[in-house]
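Chemist: Structure for the following, please:
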Amino acid sequence: MARPGTPRPDSSLLDDSDLLAVDRDALRPLAERMRPRTLDEMVGQRRLLAPGTALRTSIESGHVHSMVLWGPPGCGKTTLALLLAKYADADFRAISAVLSGLPDVRQVLAEAGHRFAEGRRTVLFVDEVHRFNKAQQDAFLPHIERGTILFVGATTENPSFELNSALLSRCRVHVMEAVSGDDIAVALQRALDDETHGLGGRGLRIAPEQLQVIASAADGDVRRGLTLLEIAAELAGESVAGETGTGDAEEGGGSPGTITDDILAQVLADRTRRFDKGGEQFYDQISALHKSVRSSNPDAALYWLARMLDGGCDPIYLARRMTRMAVEDIGLADPRALQMAIDAWDTYDRLGSPEGELALAQLVIYLASTAKSNAAYTAFKAAKRDVVEYGTQEVPLHLRNAPTKLMKSIGYGKDYRYDHDAEGGVALEQTGFPDAMGERVYYRPVERGMELKLKEKLDRLRADRTRAQRKLKDGE
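Modeler: Model (predicted):
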């Protein structure tokens, strides 16, 4: 086949159809040319596809079922769907929920129906299936039930949230994982050795540690790793062509070249890690950040902050979430945390990126390092539950405002004691709750940070109030 940087085949030996096939193959990306043709060639996914596993056994026997493949980009969802069709001796059809509408779906299903009537099966692969709305997803249901199609949906989002229950009930969900760096390195080496579909025969030289760098930079995505390798190979070929003064390195007598550290630096410049704004990874990472702060682990919290900023998360969103952490998880154990969160938010708003990101970094370190208490958060939730349970309770007369003579005459404000005039500055014998509820305790300070002092004071006041109110009731 014709490969970039190599002479074209002698056209006298090929007919027009052969030349067209050669040209088409040369235009296909390396990742597409190196797509696995058997289950043994797939890298990663050992949990699902190791010899003897249920899914592999069903695929090899040709008895496959409709399924949803959930996993990150480049983990092999499309490849697995192709192999399903191959092992089942079925026709393969693919549509993308990004590009296709309901008319396209109906046409593909109609064609599958005709093949089914002729005794042939169809594996229908739906990429990005979570982008279909409910009506579009429902269109597959009767065809899955009748067996007209073997449905294979691919999604990077949590199917529980993105796919309707009717579709999920008819499919098995298989979770696919990001491919490890070592497994990606295996795929890269295979591409370097393959002379038919890969880069073999070009004499490319790359050190094992450099190959591992590319595998690591692929960030769990085999397709990305192969693309990076292909770009590096093209740059190595171009550098040789420039040195020999010809557009074709092999015809100029030079070797196809070495993938050097300089070439790798060019290829890997400005790469980004996997991050899906608003998707599953987004919520997983903000959860990891919040829980690291709650666990008083500033190092882990700082890592997740850096990950989210690196992935393009809006820093203002992170400032808002960390302000929430200051209120929910730190609370009155360290009231300074809330003000620091507001200050960091304001600092980023004034400085922007990257200078303002340091304020967010300082904030997350402080939040994770300081004393924690969710006592105020828990107390507020308990008070809200009582509001629902007890309904619209009347305000006790002694607590009501009495700005007019009429209000005073009907008892508004009667028997109210002004706390500043009471001994100790607190009128312990009067309640602050509706009569039907009695005294309630919502706020229970923890013995950490500033709440330790609050706990000592409130424990004493609550005990004194209980005694004073009991004494008043006994006197009545």
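Chemist: from here on, contacts and neighbour counts on C-alpha atoms
Modeler: OK.
Chemist: Following the chain onward from the strand or helix carrying Glu389, which element is next?
Modeler: Assigned by DSSP states H and E, Glu389 belongs to helix 375-390. Heading C-terminal from helix 375-390, the first helix or strand you meet, by DSSP H and E, is helix 405-409.
Chemist: tell me which residues in that following helix are buried?
Modeler: Residues of helix 405-409 classed as buried by neighbour count (16 or more other C-alpha atoms under 10 Å): none.
Chemist: With stretch 204-224 instead?
Modeler: Buried residues in stretch 204-224, counted by 16+ other C-alpha under 10 Å: 204, 206, 211-224.
Chemist: Okay, strands next: where are they in the chain?
Modeler: Remark: strands assigned in the chain by DSSP state E are 67-70, 91-96, 122-127, 149-155, 172-175.
Chemist: Check those strands for me and report the most buried one.
Modeler: Mean neighbours per residue, mean count of other C-alpha atoms under 10 Å, is largest over the strands of the chain for strand 149-155, with a mean of 26.
Chemist: Report all helices and strands that it contacts.
Modeler: strand 67-70, helix 77-87, strand 122-127, helix 141-146 (3 or more C-alpha pairs under 8 Å, 6 or more residues apart in numbering; DSSP states H and E).
Chemist: With distance to Asp40 as extra columns, can I get those in a markdown table?
Modeler: Converted to a markdown table, the helices and strands packed on strand 149-155 look like this (distance: least, C-alpha to C-alpha, whole Å):
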| stretch | distance to Asp40 |
| --- | --- |
| strand 67-70 | 19 |
| helix 77-87 | 11 |
| strand 122-127 | 21 |
| helix 141-146 | 28 |
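Chemist: one more, for comparison:
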Amino acid sequence: MLNQSPLAERLRPTSLEELVGQSHLKGILKRAVSSGMVPSMVLWGPPGVGKTTIANIIANTAKMPFFSLSAINAGVKDIREVIAKAKYGAKSILFIDEIHRFNKSQQDALLAAVEKGQITLIGATTENPSFEVNAALLSRCQTYTLKALEKEELMMLVDKALRQDEFLSKENITIAEDQALLRLSGGDGRKLLNLLEVVIESIEGEEKVVTNDWVIEVAQQKAAMYDKDGEMHYDIISAFIKSIRGSDPNAAVYYLARMIEGGEDVKFIARRLLILASEDIGNANPTALVIANNAFQAVNVIGYPEARIILSQCVTYLACSAKSNAAYMAINRAQQLVQQTGDLSIPLDIRNAPTNLMKDLGYGKGYQYAHDHKGNFVMQEYLPDEIKGTALYDPKGNAREEEMRKRLHAQWKGKYGY
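Modeler: Okay, the predicted model is just below:
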């Protein structure tokens, strides 16, 4: 097949009706386009779910001039050139892919033009914009979250490709098994279509039968060491985190090297270490969070290439640390309990009583100040009556949390299971 462009590009939708997935956003976007009041926005979601497509559709439907920049290779000069062009014509859309890769000065260069309405900014990011987009710029944009495609939506893309693509529709293709295609795509529509095309091209003969074994074999042959644009992004970070969680410093530093060599954003790596320090280590070693936070601050100041040393120190420390997910599980249980029970009444004795009326109603009455008692502890009920005695935090068996459990046992004398 002498294809001029990848399958995902050939099947790129030209209207919101054609877009597969993101049903929760279509109505909002249609109303914005039809009203002629397209807001500046940040589209946040995993790779291959339609961020670039949506930007193109909005521009085409609203008949607005469209400029596109990639944060990987664009600078302040490029931004100013686009803004200058937009000044002398109709209000334009500026689409910036991977906007999270812009530094503060690059993002600041957009502020005035967005605020004055010279351009409508559409930024695309795979990272949480609350962390990666300047607050001033983010406050001038609507943030829309895009979701990974579900199995049914991915299969709709496969069916569309076999029926409508100018090349594949002429082939005798049978999808005998789809599990490997779906699993390897990871909810990424672009990855799914491009993998499907590579698999079909690799099958000889007039009748092309797609099986799980063949998909896996082809995918392994085509796999790159690391694709910083998204192909193996989530597989590598998953292996990295699981190696640290599994206390294997060798595997952890290996996957760290894979990311560094692939050009991964240093802040992305450091932020994941911050999360892991609480989620997987927690009170088993509270210093882990301190080290992870210091590493995050340091790599932001240092940058590559020396940041690799700081990351390596942090990664090997976290991998060798005692582990506990007790704090993580505690907040999970607590949130689930809140969702199940709603806004339960706070016990009167621990309510705030800033006014005489509240005091007359019994607010704060009977509260016992822990520091007035031996050991800075007094047996008292703090949970609402409906859930009193519910255990949410369960210390693990590591040395530090075992000390916590012993202290809790001595104080609560069996309550909460301690």
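Chemist: still on that earlier bit, redo the strands of structure 1 as TSV? Include distance to Ala306 of structure 1.
Modeler: Conversion of the strands of structure 1 to TSV gives the following (distance: least, C-alpha to C-alpha, whole Å):
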stretch	distance to Ala306 of structure 1
strand 67-70	26
strand 91-96	33
strand 122-127	31
strand 149-155	26
strand 172-175	27
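Chemist: With respect to Gly198 of structure 1, which of these lies nearest?
Modeler: When the strands of structure 1 are compared by C-alpha to C-alpha, strand 91-96 sits nearest Gly198 of structure 1, at 24.1 Å.
Chemist: Mean deviation, the closest one versus structure 2?
Modeler: Compared with structure 2 after fitting, strand 91-96 of structure 1 deviates on average by 0.9 Å (mean C-alpha distance after the TM-score superposition for structure 1).
Chemist: Return the residue of structure 2 aligned against Leu55 of structure 1.
Modeler: Taking TM-score structural alignment as the criterion, the aligned counterpart of Leu55 of structure 1 in structure 2 is Leu29.
Chemist: residues touching that match, list them.
Modeler: Contacts for Leu29 of structure 2 (C-alpha atoms under 8 Å, 6 or more residues apart in numbering) come out as Ile58.
Chemist: Now do it against Met41 of structure 2, distance only.
Modeler: 11 Å (C-alpha to C-alpha, to the nearest Å).
Chemist: What of Ala74 of structure 2?
Modeler: With C-alpha to C-alpha as the criterion, Ala74 of structure 2 and Met41 of structure 2 are 19 Å apart.
Chemist: roughly how far apart are the residue nearest in space to the middle of structure 1 and Lys77 of structure 1?
Modeler: Nearest to the mean C-alpha position of structure 1, counting by C-alpha atoms, centre = their mean, stands Gln281 at 0.7 Å. In this structure, Gln281 of structure 1 and Lys77 of structure 1 are 18 Å apart, going by C-alpha to C-alpha.
Chemist: can you count the residues close to whatever residue of structure 2 lines up with Ile144 of structure 1?
Modeler: Following TM-score structural alignment, the counterpart assigned to Ile144 of structure 1 within structure 2 is Val114. Neighbourhood size, Val114 of structure 2 [other C-alpha atoms under 10 Å]: 19.
Chemist: What is the equivalent residue in structure 2 for Val98 of structure 1?
Modeler: Under TM-score structural alignment, Val98 of structure 1 pairs with Ile72 in structure 2.
Chemist: Might one say that its match is in contact with Glu98?
Modeler: Yes. The pair Ile72 of structure 2 and Glu98 qualifies as a contact (C-alpha atoms under 8 Å) at a distance of 7.3 Å.
Chemist: Those two: who's more crowded?
Modeler: Glu98 (19 against 14).
Chemist: what about Ser100 of structure 1, how many residues close to it?
Modeler: By other C-alpha under 10 Å, the residues close to Ser100 of structure 1 number 12.
Chemist: For Asp248 of structure 2, which non-adjacent residue is spatially closest?
Modeler: Spatial nearest neighbour of Asp248 of structure 2, excluding adjacent residues (C-alpha to C-alpha, 6 or more residues apart in numbering): Ala319 at 5.8 Å.
Chemist: Cool, thanks, signing off.
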